[in-house]
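# Sequence plus the predicted model coming up.
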Amino acid sequence: MSAPIRVLVCDDQALIRTGFATIIDAQPDLAVVGECGDGRAAVDLAARLNPDVVVMDVRMPVLDGIEATRLLAGAGVAHPVKVLVVTTFNLDEYVYEALRAGASGFLLKDAPAAQLLHGIRTVASGAALLAPEVTRKLVGRYAARIRPAEGAATDTALTPRELEVLRLIATGLSNGEIAATLVISQETVKTYVSRLLAKLGLRDRVQAVVHAYRSGLVT
């Protein structure tokens, strides 16, 4: 068996932290390696505990979740940690700020436990958690305000097929839908996605959507 996904839970409400930790630790493929109540503690603990995923609240004392996410997963971080932002605030601006800071996903605290677990596994795998239609709407609205990652390659580095896959990702299609559109296998799509992310210096599909909008590949 592979090692369990290591999770750090950060929330300023002890009851919520305990609830999340209990749900997560009950899964054989997940393990809570630490808990904390503010963003600064999350950054410090992540450096010591090396979690695969940090479940991060937004509004917290000392250092809020957005700034903590930027320190853990933002552009220029040598060893970025995947962050799943979980909050009670369903505001576009929070989602945008979380993604801009480097978060790989966004959930509301009233989501079912199964969604939290799915979110952790999804983010740990390197995929983005936001539903395609949410990603498309959100990034489309804020794309002009999102700066390209420093050192990211230009789209001239991509082959015509990789550019085609990038455009389809940005329109919100899943790998299966891209495969059907291009009449290729899902494994081939996965290969194209991995290649284009590597060439452009992008972390995941959310950043790929942002890049596509910023580059004018989609409008």
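Received it, and whenever you're ready, just let me know what you need. Being a predicted model, the structure only gives us computed values, none of them experimental.
# CA only for contacts and neighbour counts going forward, please
Noted.
# pretty sure Arg59 contacts Gly65?
Yes - with contact defined as C-alpha atoms under 8 Å, Arg59 counts as touching Gly65 (6.3 Å).
# Comparison target, given below:
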Amino acid sequence: MRTLLVEDDDLIGNGVEAGLRQAAFTVDWARDGREAQLALGTTKYALVVLDLGLPKMSGAEILAWLRDCANDVPVLVLTARGNVVDRVGTLEAGADDYLGKPFDLSELVARCRALLRRSQGRSVEVMRYHDIVVDAASKTVLRDGARVPLTAREWAVLLQLLSHQGVPQSKSRLEESVYRWQEEIESNAIEVHVSNLRKKLGADLIRTVRGIGYLMDKK
């Protein structure tokens, strides 16, 4: 899932980016508030991990701007401010969750997954679709009980389609969910990933919606 990390501390940012990418998140990293605002204004994200103490534009200002724009993207706030007043104020301002610094990376990843589940109307990590079982936590896919190996890109495309059953996903939307900033994208990359998923998981798994994109029908 395409995630925006907003953090000006390189040490923390490098650790969080690595941890989220290891957990199969597609991560863009903005190092100040203005850069984050530009990213959020031009890209649709599934999740935002937001530090409050940012240069150029504070995390609180970013959060207020997001909610004023009616952007309901889930936001996990990271901050060194640990008192109850700050926590309550951040949540009431529109944050979906709060994690004080220092934090354990595994807890951050777990909270991010929980926010994504909540935004998608799920309560568990395991998703079932006909004869396919997808475990987002362990990044495993089973078909008829047998494990099916997927590349990182195939996994990202599958999760995007599976999380939006019944809603066609355009090629550009799938590219946004799979590729980070400044990554080169071949013109037929999404077609190749979809073709590979059909070969591995079934020809009827993903339907082409002519002129729009691709779709996994709601089961």
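Sure thing, it's come through. None of the values given here were measured: they were computed from a predicted structure.
# Pick out whichever of Arg59 and Gly65 of structure 1 has more residues nearby.
Gly65 (28 against 17; other C-alpha atoms under 10 Å).
# Under the alignment, what does the more buried one map to in structure 2?
Alignment note (TM-score structural alignment): Gly65 of structure 1 maps to Gly59 of structure 2.
# Once you drop chain neighbours, what's closest to its match?
Nearest residue to Gly59 of structure 2, sequence neighbours excluded (C-alpha to C-alpha, 6 or more residues apart in numbering): Leu52, at 3.9 Å.
# wait, what's in contact with the one you found?
Contact partners of Leu52 of structure 2, counting by C-alpha atoms under 8 Å, 6 or more residues apart in numbering, are Ser58, Gly59, Ala60, Val77, Leu78, Thr79.
# Quick check: it vs Gly82 of structure 2, distance?
Here the criterion is C-alpha to C-alpha, to the nearest Å. By it, Leu52 of structure 2 lies 12 Å from Gly82 of structure 2.
# Same check on Leu54 of structure 2?
Distance from Leu54 of structure 2 to Gly82 of structure 2, by C-alpha to C-alpha: 17 Å.
# for Asp68 of structure 2, same thing?
Applying C-alpha to C-alpha to Asp68 of structure 2 and Gly82 of structure 2 gives a distance of 25 Å.
# Over to Ala146 of structure 2?
For Ala146 of structure 2, the distance to Gly82 of structure 2 - C-alpha to C-alpha - is 46 Å.
# Ok, Gly89 of structure 2 next?
12 Å.
# Run through the neighbouring helices and strands of the helix or strand where Glu162 of structure 1 lies.
Per DSSP states H and E: Glu162 of structure 1 is located in helix 160-170. The contact analysis (3 or more C-alpha pairs under 8 Å, 6 or more residues apart in numbering; DSSP states H and E) places helix 160-170 of structure 1 against helix 175-182, helix 186-200, helix 205-214.
# let's see it at 6 Å
Applying 3 or more C-alpha pairs under 6 Å, 6 or more residues apart in numbering; DSSP states H and E, one finds that helix 160-170 of structure 1 contacts no other helix or strand.
# Which residue numbers in structure 2 does that helix align to?
Following TM-score structural alignment, helix 160-170 of structure 1 has no partner segment in structure 2.
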